[in-house]
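Chemist: Got a predicted structure plus its sequence, pasted below:
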Amino acid sequence: MQQARTEHPLSLRLPDVDLSLIDRAANIQGCSRTQFMRNAAIQAATQTILEQSLVVMSHEGFAAFQASIDAEPQISPAIAALRQHKAPWDKP
């Protein structure tokens, strides 16, 4: 019994300048050209799908969503305390 193929080869024709850019970016991320291109393609595909996704909610859900956007922002005590400290580069 033969096992179903789980990976499929993909071939691209790229100019040297594009390949050089991709190799440089892959090197910065510490991965292979293949890994880099796969990650970039998956990220672009996911983003495209998310941008085209329709969000459906009830009138009540949308009203609650809009109310949370319109509400005055609440600053947590921990964040408020952090805002009281000066950044190290602002100290004399």
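Modeler: Structure's in. What do you need?

Chemist: okay, CA-based contacts and neighbour counts for the rest of this
Modeler: Will do.

Chemist: the helices in this structure, which residues?
Modeler: With helices called from DSSP state H, the chain shows them at 16-29, 33-51, 59-70, 77-84.

Chemist: Can you tell me which of these is nearest to residue 91?
Modeler: Closest approach to residue 91 among the helices of the chain (C-alpha to C-alpha): helix 77-84, 12.8 Å.

Chemist: also this one, for the comparison:
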Amino acid sequence: MRIREDMRILIDRAAKLRGKTRSDFMIDAAYRAAEDTLLDQTLIKVDAQSYRHYLDILDEPPSGEGFARLMNVPKPWQD
């Protein structure tokens, strides 16, 4: 594979830190990228009634004890 020298140096440094060869490091990285790409494309099919129920839930304003507690936590930027 042809690669710019600065990229090769960076990849070699990272591979060395992981105790891998450049090829093994690149194969692992490509494999993870392929998995992520495929997982991002997952399609979930539901019937119209289930989808409508899902949209209804999303349209409801947040509420409940957990939400109230979250909203009352001190904000770091308001110290």
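Modeler: Noted; the coordinates are in hand. Values in this document were obtained by computation on a predicted structure and should not be read as measured data.

Chemist: Would you reformat the helices of structure 1 as TSV and include distance to residue 90 of structure 1?
Modeler: Shown next, in TSV, are those (distance: least, C-alpha to C-alpha, whole Å):
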stretch	distance to residue 90 of structure 1
helix 16-29	32
helix 33-51	38
helix 59-70	33
helix 77-84	13
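
Chemist: Would you mind giving the ones you listed as JSON lines with mean neighbour count added?
Modeler: Rendered in JSON lines, the data for those read as follows (neighbours: other C-alpha atoms under 10 Å):
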{"stretch": "helix 16-29", "mean neighbour count": "13"}
{"stretch": "helix 33-51", "mean neighbour count": "12"}
{"stretch": "helix 59-70", "mean neighbour count": "11"}
{"stretch": "helix 77-84", "mean neighbour count": "9"}
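
Chemist: Look up how far residue 40 of structure 2 lies from residue 8 of structure 2.
Modeler: For residue 8 of structure 2, the distance to residue 40 of structure 2 under the criterion C-alpha to C-alpha, to the nearest Å works out to 28 Å.

Chemist: And residue 74 of structure 2, by the same measure?
Modeler: According to C-alpha to C-alpha, residue 74 of structure 2 stands 35 Å off from residue 40 of structure 2.

Chemist: same check, this time on residue 62 of structure 2
Modeler: Between residue 62 of structure 2 and residue 40 of structure 2 the distance is 27 Å, computed by C-alpha to C-alpha.
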